[in-house]
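Colleague: pasting the sequence and the predicted model now:
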Amino acid sequence: MNIQDNIIALATPSGAGAISVLRISGKEAISIADAHFKSIRKKKLSEQKSHTIHLGHIIDGQKILDEVLVSIFKGPNSYTGENVIEISCHGSPFIQQEILQLFLRNGCRMADAGEFTMRAFLNGKLDLSQAEAVADLIASDNEASHQIAMQQMRGGFSSEIKKLREELLNFASLIELELDFAEEDVEFADRTQFIELLNKIQLVLKRLIDSFAVGNVIKNGIPVAIVGEPNVGKSTLLNALLNEERAIVSDIAGTTRDTIEDEISIGGIGFRFIDTAGIRDTKDVVESIGIKKTFEKIEQAQVVVYLIDSTKLIGNKDFIKNIRLELEKIKNKFPQKPLVIIANKKDQISEDLQDFILTEIADIAHTNAKTKALLIAAKGNSGVEELKNILLEFVNTGALRNNETIITNSRHYDSLLKALEEINHVQDGMANGISSDLLAIDIRQALYHFGEITGEITTDDLLGNIFANFCIGK
């Protein structure tokens, strides 16, 4: 990749639309655009101020390709830090390609995936964690993931890491200085203050590492497995949650033979609901495969919703016993997994019996913080909103409300773990009176891992892996 080239790409999605935007970045971006732009007011783009918009035509010789608006952003006050031109044209795929090919023949090359953002990073407009947040922002599909990406793009996470790195670097410099005076047995770094700093760094790193568990599920959507016996209303509940006929519903037990997934946003957080095949003994080969997949989905889910047919709970001790055994298996195998036990079809029992049913399933649940009991009628949407509120209770949104830094990037998580390991080594070394030269090695490694996050330490392979996941045009 040659970052001295002038690059061009479509910045809006391909296909027909009202308008499309093509972006050019590079030292000669403005002069290249000038050669093929005819202003309606006879303006030359090179003579215009930055951050201005101009109406005119893109021309190929004597041929007019389209009437356009051209926006000028002069470096370093642009997204990439270079001269940038954005051409807003009509959204015909033919027009897009005609303009694109014109500039590819006249001084531009096609941008690689993420190359505009990579140039912004290389030119000091963004650090590496902020650049990665751009991709997360584009991919965000709910309020929570959007909020986290915005916070990271504004530099909330990177500024926290930079501050810790700077404080550690100051002490590291003093310890390195001690090595130059090793024969004189002097200490420039105050060991008491250094221990306090290490404790502070350790607490911050642990908090950030712990936040990844929440951040990762928020970013990717929280998987919720809807399980239970056949014909208890699992597909009906899924349709009620999604507010559409997503799953086939019938009175025939075993209708759902494979898992069906869809996602909705509840309280700004994405939940991915998985409607599974009913659990029962069966000789049907296809249905058996579906039941096997059900148990796989329970293992993958963050929350399990277990449906029971409330009409079968009345005076059926064997049924209740079997349900208890099934739920105990799930709770014993996944003790940390939130479980919602729902008695469905309450509309088919009298109001006098509903309190009895709710007491019965609460008793089955042995209700605690991670197990909830609920009585609903999925077919009539009764109790569905209460279920949504219960699901939100299981998600730790306190960090979001308090605007705390939440980690969603696995690369950052890995670097934080490695940095914490090195800090722990330094603390152990301090406690055991290890010499300054050995302490310095662990401190350098911790600084290295901090630098990996913000991009102060990078390799071509690392940048290639990160920006290859971006869309072309960003």
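Modeller: Arrived safely.

Colleague: only C-alpha atoms for contact and neighbour calcs from this point on.
Modeller: Fine.

Colleague: which SSE is immediately downstream of the lengthiest strand in the chain?
Modeller: When the chain is parsed with DSSP state E, its longest strand is strand 63-73. As assigned by DSSP states H and E, the chain's next helix or strand after strand 63-73 is strand 84-91.

Colleague: show me what that following strand is in contact with.
Modeller: Contacting residues not belonging to strand 84-91 are listed as 15-26, 29-30, 33, 66-75, 78, 95-96 [C-alpha atoms under 8 Å, 6 or more residues apart in numbering].

Colleague: stretch 157-165: which residues count as buried?
Modeller: Phe157, Ser158, Ile161, Lys162, Leu164, Arg165 (16 or more other C-alpha atoms under 10 Å).

Colleague: meant to ask about stretch 428-443
Modeller: Under 16+ other C-alpha under 10 Å, the buried positions of stretch 428-443 are Gly429, Met430, Ser436, Leu439, Ala440, Asp442, Ile443.

Colleague: the structure to be compared is supplied as follows:
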Amino acid sequence: MISNDTIVALSTPPGIGAIGVIRLSGIDAIRITNDVFSGKDLLQQESHTIHFGTIKDGKQVIDEVLVSLFVAPKSYTKENVVEISCHGSNYIIQQIISLLIKKGATAAKPGEFTLRAFLNGSLDLSQAEAVADLISSDSAAAHQVAMNQLRGGFSNELNVLRDQLIHFASMIELELDFAEEDVEFANRDQLQALIVKINGVINKLIRSFELGNVIKTGINTVIAGRPNAGKSTLLNALLNDDRAIVSEIAGTTRDTIEEVLNIGGINFRLIDTAGIREATDAIEAIGVEKTMQKINQSALLVYLFDVVNLSVSEIKEDIASLQRPGVTMLAIANKIDLSSNESLEELDLPSDIIFMAI
């Protein structure tokens, strides 16, 4: 149910900044703003115009501002919308919002502007979700997915198929009305082709969910292997930072260490883990258990092994125990400069495992 209240909230992030933007939406948004604005009569101004003036509480000037007007239905929410750009002082922002509430506005709930845009038909559900995704996007890939969805990428395709289905449904209903006439209005071959096409689109959307979720949240990339394989060294090298403690003592890493690395516009959540072996104490046992949990949750598993100190049978045993259905596995041979090529040739890894040496 759409509320008739005029809502107000800070649109820019909270905290001190150069500019703060306060947004109002509702039938009385322009009137309420006009009551506290000293400058032009906002009620007489055109939509999509900006006006300079001051916000006053009685005779007291709170701030000099720019007021942007968006007259319904030509606005984000399809209601009257006002955006007040003021100086980014927390005190000024709170004073203006309190004054607007005193004049009749109501504090907006989280997401209420987008909710009104959805309820008023400005956005469909897919586009409304894309607004939140766009705001929280922290990589080029996540930004591109959100922009495509916001522009109606999914909606447009589904609407075309929906219109075609409605057309065929109407043709079939027409046939039922003239059942005794033995006439055919709906082409059965075209209907069957449309159903096959719709199934294909639906399956494509189902498959795209996993990819979209990975792009939004980042690819869980677990670095696993035996103690002293060089996992923490690899993490530090990828991050170009001494994020993990490195030493020659086996079992130095007891807990998981997580960092985000952006590669080609996609976030990889790198997770350094405790070395996999028979634990020597209770704390290390917990670390190994957490390692296995992270491996089960991974989308990309980087198995790092010491090619000098491990035999071919031990490497194959590790790979067999670490492989998971649907998880891409990358096997990296460390200390290759100290090893012979013959040992690598004996590995004969499965074709679905990506292999490299460092």
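Modeller: Received, thanks. What you see is a predicted model; the values in this text were computed from it and never measured.

Colleague: which one of the buried residues of stretch 428-443 of the first structure sits closest to Glu421 of the first structure?
Modeller: Asp442 (9.2 Å; C-alpha to C-alpha).

Colleague: ok, and the closest non-adjacent residue to the closest one?
Modeller: The shortest distance from Asp442 of the first structure to any non-neighbouring residue, by C-alpha to C-alpha, 6 or more residues apart in numbering, is to Glu422 (5.5 Å).

Colleague: how about the contacts made by the one you found?
Modeller: Residues near Glu422 of the first structure by C-alpha under 8 Å, 6+ apart: Asp442, Ile443, Gln445, Ala446.

Colleague: same deal with Ile330 of the first structure?
Modeller: The contact partners of Ile330 of the first structure, taken as C-alpha under 8 Å, 6+ apart, number zero.

Colleague: alignment lookup: it to the second structure.
Modeller: Aligning on TM-score structural alignment places Ile330 of the first structure opposite Leu322 in the second structure.

Colleague: which residues does the residue sitting nearest the centre point of the second structure contact?
Modeller: Centroid-nearest residue in the second structure: Lys216, 3.3 Å away (criterion: C-alpha atoms, centre = their mean). Lys216 of the second structure sits next to Asp133, Ser137, Ala142 when contact means C-alpha under 8 Å, 6+ apart.

Colleague: can I get those in JSON lines with neighbour count and distance to Met329 of the second structure?
Modeller: As requested, the contacts of Lys216 of the second structure are exported to JSON lines (neighbours: other C-alpha atoms under 10 Å; distance: C-alpha to C-alpha, whole Å):
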{"residue": "Asp133", "neighbour count": "19", "distance to Met329 of the second structure": "29"}
{"residue": "Ser137", "neighbour count": "19", "distance to Met329 of the second structure": "27"}
{"residue": "Ala142", "neighbour count": "23", "distance to Met329 of the second structure": "24"}
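
Colleague: from those, pick the one nearest Asn334 of the second structure.
Modeller: Closest approach between those and Asn334 of the second structure, by C-alpha to C-alpha: Ala142, at 32.9 Å.

Colleague: so the closest one: helix, strand or coil?
Modeller: Assigned with DSSP: H, G, I helix; E, B strand; the rest coil, Ala142 of the second structure falls in the helix class.

Colleague: how about the helices in the stretch 301-450 of the first structure?
Modeller: 317-333, 351-365, 384-393, 398-401, 410-431, 436-454 (DSSP state H, counting those that start in this stretch).

Colleague: likewise the stretch 101-250 of the second structure?
Modeller: For the stretch 101-250 of the second structure, applying DSSP H, counting those that start in this stretch gives helices covering 112-119, 125-136, 140-150, 153-177, 188-217, 231-239.

Colleague: picking up where we left off before, how about TSV for the contacts of Glu422 of the first structure, with distance to Leu100 of the first structure added?
Modeller: Listed next are the contacts of Glu422 of the first structure as TSV, based on distance: C-alpha to C-alpha, whole Å:
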residue	distance to Leu100 of the first structure
Asp442	51
Ile443	50
Gln445	46
Ala446	46
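
Colleague: ok so, going back, closest one to Pro223 of the first structure among the helices of the stretch 301-450 of the first structure?
Modeller: If you check each of the helices of the stretch 301-450 of the first structure against Pro223 of the first structure by C-alpha to C-alpha, helix 384-393 wins as the nearest, at 10.8 Å.

Colleague: quick one on the thing from earlier: between the helices of the stretch 101-250 of the second structure, which one is closest to Leu349 of the second structure.
Modeller: helix 231-239 (20.5 Å).

Colleague: whereabouts in the first structure does the closest one align?
Modeller: Using TM-score structural alignment, helix 231-239 of the second structure lines up with residues 234-242 of the first structure.
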